[in-house]
Each structure stands twice: as structure tokens, then as C-alpha cells.
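Engineer: just a sequence and a predicted model for now, questions to come.
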Amino acid sequence: MSSFKVAALQMRSTTSLERNVAAFEELVRNAAAQGAIYVQSPEMTGALVRDKESLRAMLRSEAEDPVALKAAALARELGIVVHVGSTAIARPDGKVANRGLLYDGAGVKLASYDKIHMFDVDLDNGESWRESATYQPGTRAVVVDLPFARLGMGVCYDVRFPQLFRAQALAGAQILTMPAAFTRQTGEAHWHVLQRARAIENGAFVISAAQGGLHEDGRETYGHSIIVDPWGRVLAEADHAEPAVVVAEIDIAASPQARSKVPNLKNAREFEVELIRVPEIAS
């Protein structure tokens, strides 16, 4: 199968795990009804909760997590691949993972991915985030063979680290994923150019489901869930921050075609960086 439909779900996750699971299910069913065989939800599908204690109170192990259980059940019932972009999972060591989960059409978990790069930033207007204060970063890149394509897993801030997706492309990934909860401020500045750049430089499709709008915990996310082809063309996008289902038909053959036209993955060379210090000129 060369051509197939994929979907990115745009959500506005609340502080209620139960409401978010219900919203997630509704959107997955909508996407499947439109013919999507791969459906991706955004980062923090389960809940967006700024308060650490409130977040910890709702944490479950992966085996007991309501989002994970619902995703597996929907994948099995609908016969599709369901990709939970990420949700907060309690680790056995007492720490928290920002974890993506991937289920096949039989509801079997194919892979999990813990977000590697922590969003520790200080933005304009006093907006500041310290993801590392809550989450334990992952240590491994993940590439998964699906029946219809090879897929690399990422989450949100990972998009700013091209070496991660270059490694996945070199491992044969034809689809790169960056489900996100981008802030409105950074999204307005960088979202589109980052998505298209990762697609172009790797000759791969990019699918990025996003959170959007003003959330109950006070944060505001950018939305604009997007699907980009290997030539950098936007195939489908939610041009807003409201909940939505973004669907596109992709032809996976476009990935090797793009890589044959511009074979930068093959043409890359090792090099060293030489820093030349220029002596100060006396005035």
C-alpha cells in the first residue's frame, strides 16, 4: 500500500483526565470515519496541568493509564494505528515520563517513546517553563516499522533538535512525528518553519498533532496541527486553535523520491569545527 490516509487530532486538553479521554475518543472515531488508518493525538493528551501536585494525583502506570487503555481499545475496535502523541505516565522509579505510545490495529502496543528534550525556557513577557522539574527525559530515539511505513517518534520541543530526526531518517524513517503543546508565543514565531524544515532536510513526511487554545490551567497553546510532505508542502492544516481533525492522503513513495532528487542524507560528510581567535587590534 503506497497511498493511505493519516490524521492529526487537535485538542484542548483540560485538567480532567476523564473529559480528555472522552474528547480523545470522539476525535479518533471521527478520523477513522474519514478513512484514516493512522491517527495521532497531541502532546499531553491526558491532561494539561501546571500544578505538580495535582498532576501527580492523577498519574497512573502505563498499564493502568486511561489514555493508554482507551487508545489500545480504539485501535483494536477500529482496526487502525493509534498514536498517543504523549501523556504523563508514572514511572516505576517514582519519576514522571512525558510518553508517546503507539498501538497497532489489533490494539497491541508497538512502541513507547519518552520525550528526550525538556522544555526549559524563559520567553518574553515573563513566560517561563521548566519541564525538567517534573519529567524525567528519555534517552533513546525510536523508529517503528508499521505495515505501511517506517515512523520516527518525537514530542514537541524535540522539533528544535534536528539531529534526532536526522538519525531517524538515516534509520529509514519515512514519517517523522512531532505531536506538540507549543506555546502560542513560540508557535506564532516558529511552528511552521520548523515543521517544514524537518520534512525538507530529511525527505520525510511530518505529522504533528497539536494542543490549541486557552487551557484551564492558564496556558495558551498555538494549535495549527499540520501534515507536511517530503518536499515541504503543507498537505493539511488546522489554521486555528480550535479542536479539529486534520486528515490528508499521503503517498509514502514521495519520501524516497524526494531523497533521490536531493540526496543530502547520502551526501553528508564528517567535519571538524575550527575556532579561529582573532587577536584584538590595539586602538
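Structural biologist: Perfect, I can see it now. Numbering: from 1, shown residues only.
Engineer: hey, let's count contacts and neighbours off CA atoms from now on
Structural biologist: Fine.
Engineer: make sure A248 is actually in contact with A7.
Structural biologist: Yes: here A248 reaches A7: they are 6.6 Å apart, a contact under CA atoms under 8 Å.
Engineer: who has more neighbours out of those two?
Structural biologist: A7 (31 against 21; other CA atoms under 10 Å).
Engineer: check contacts around the spatially most central residue of the chain.
Structural biologist: Nearest to the mean C-alpha position of the chain, counting by CA atoms, centre = their mean, stands P179 at 2.1 Å. P179 makes contact with 40-43, 85-86, 154-156, 207-210 under the criterion CA atoms under 8 Å, 6 or more residues apart in numbering.
Engineer: which one among those gets closest to E188?
Structural biologist: The closest of the contacts of P179 to E188 turns out to be A210 (CA to CA; 13.2 Å).
Engineer: okay, pairing it with this:
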Amino acid sequence: MPKIAVLQMTSGIDPEANLAAIEKAAVEAAQADAMMLFTPEMAILLDRDRKRAGPWIESDGPRKVVERLEALQMELDLDIALGSMPVATGAGKWANRSFYFDEKSGGPILHYDKIHMFDVQLATGESWRESNAYEPGTEIVTVDNTPIGRLGLTVCYDLRFPALFEALGKRRCDAIAIPAAFTRPTGAAHWHVMLRARAIEASAFVIAAAQVGKHEDGRETYGHSLVVDPWGEVLLDMGGEESGLGFCDIDLGRIEEVRRQLPSLANKREIPN
């Protein structure tokens, strides 16, 4: 039964400090015999001040992070799912990009660009316009042959768009990563119920590493990194107060067991417009 590690973070505005926290967690995860490490959205740099963040994003900083994590993965023999970090696309905007580091693929490092931009005005007065700086992704990405089977990649706000998860269900993903930096108000209202729903709909494990607490850029995030099984049962909830490393054993037999009992993927029919 493969063991996974989930890192709940309070990432700040210093990429080096954030990367050091991930590297430390990776060593601890490997020492605990975990086969995979999952980190939150914007694990390397969480900074709403785009003028301050821009010089690092536009520099070779993101490339160096990729190189260090690639080397770390090989050293520890630990797959690393970096929830995301900002990268320059060369087209005038940035991408909110996830990476999956493993040595089995034998090709370029797999990555996924967040498709759905967080453009909202909350009742609390918080305003977010991710599309002002970020270019949305256009490709659905899955990673085959991970220690927990086929893994679908998503990021945070993607959670609210069932069509993406329907597509991942059609690809028969065994697990779906949903790294996040959810706000406290939206997290308290919707986080648990939506993650459980996505796991049930896809008959797959959901692994949601999250940001937590008060950050250097002034925001507050909800935390509650979760692992949910295909039946919707919460196997791990890391709470909403502190950063840290959590572990969960993944019973892969549970996937087929649930799909036999409730074959919603097999029974699904196309609905006419």
C-alpha cells in the first residue's frame, strides 16, 4: 500500500525560504518511506504584489527551482508533485504551473498550467484578478504510472469546474491532485464538500495540499489539506492552523471496489444540448 506525504505550507515572498521548506519536507518524507510528496499551489512564491514578484518570475529563478527539485527527486527516489509556481511564458503574461518530478517518464518534466483564472470579488471586500497577470492553460494533463496509478493534475480554482473533472474521469484517473491556496471565507463554505464531491464523481482519490494561515503578502488561507478516497471518505485533514507534513496510506484496491459498487463512470451517458 503506497504511502504519500502531503505538505501544508505558509509560503511567503522569499522563493529560497519556500524551496528550503520543500526540500526539508522531501527528506523527511523519504525517511518515512513515502513514495510521493504533494505541495500546495504557489508553493515556491506566494506574493500578491506582482511588481515585487515580477523580477524573480522573469529571471532564471523558476528554472533553477526545477533543476533543484529534479535533482532532489533523483537523490531521494521520491516523486514530487509541486502544486504550482509562477513562471514566465514569454508571451507577456505568466503561467500558474504545476510540475511532476519522477525519473520513470524518461522525457521532459511534465507540467500543467492552471486553466481557470480566479477573477472574483468576495463579500469580504477581497478582490482577485488572476487573469490580469496570468495566462490560462489549455491542456488537460495526466501522469501515468505513478505509485498511485494515473494522476490527474489541477490547481485550486479548477475545483469549481466539473467539466475538467469529468474529462479526468473519462481518462480513468486513479487520483487527482488539487493543490490550493483557498481563501478562508470560500474554504469554510465550500472546500470540504467540493473535494468530496470531486472524489465521488471521478471514483478516484483526491489529494489536496493547501496553503494555511497568515502570509507575508497579507492574505490568509484556509488550510485543511485533505486526502479523500473514491467513496468520499476523508482519510487525512491537516486542519486550518499550522503548516506541516502529513502522511496517508493509499489503498489502491479501494478504487475498483468503489467502481464495482457504484459504476457511475461506466453508466455515464452524454446529455444532448
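Structural biologist: Now that the structure is in, tell me what you want to look at. Fair warning: this is a prediction, and the values are worked out from it, not measured in the lab.
Engineer: measure the residue nearest to the centre of the first structure to S260 of the first structure for me?
Structural biologist: Distance, P179 of the first structure to S260 of the first structure, by CA to CA, to the nearest Å: 27 Å.
Engineer: which residue numbers in the first structure does the longest strand seen in the second structure align to?
Structural biologist: Criterion DSSP state E: the longest strand present in the second structure is strand 79-88. Under TM-score structural alignment, strand 79-88 of the second structure corresponds to residues 81-90 of the first structure.
Engineer: not counting its neighbours along the chain, what's nearest V228 of the first structure?
Structural biologist: With sequence-adjacent residues excluded and distances taken as CA to CA, 6 or more residues apart in numbering, V228 of the first structure is closest to V234, at 4.4 Å.
Engineer: pretty sure the one you found contacts I227?
Structural biologist: Yes: assessed by CA under 8 Å, V234 of the first structure is found in contact with I227 at 6.0 Å.
Engineer: who has more neighbours out of those two?
Structural biologist: I227 (29 against 17).
Engineer: that one and S208 touch, don't they?
Structural biologist: Yes: assessed by CA under 8 Å, I227 of the first structure is found in contact with S208 at 6.4 Å.
Engineer: find the residues that touch each one of those two.
Structural biologist: With CA under 8 Å, 6+ apart as the test, I227 of the first structure and S208 both reach A8.
Engineer: the helices in the second structure, which residues?
Structural biologist: 15-31, 50-58, 61-76, 162-170, 184-186, 192-202, 253-261, 264-267 (DSSP state H).
Engineer: check the offset of the shortest one from the chain's centre.
Structural biologist: Computed by CA atoms, centre = their mean, to the nearest Å, the chain-centroid distance of helix 184-186 of the second structure equals 18 Å.
Engineer: likewise the fourth one?
Structural biologist: For helix 162-170 of the second structure, the separation from the chain centroid amounts to 16 Å (computed by CA atoms, centre = their mean).
Engineer: check what contacts the match of strand 79-88 of the second structure and list those residues.
Structural biologist: Contacts for stretch 81-90 of the first structure (CA under 8 Å, 6+ apart): 37-47, 59-62, 65, 67-68, 71-72, 74-75, 96-105, 155, 178-180, 209.
Engineer: fine by me, thanks again.
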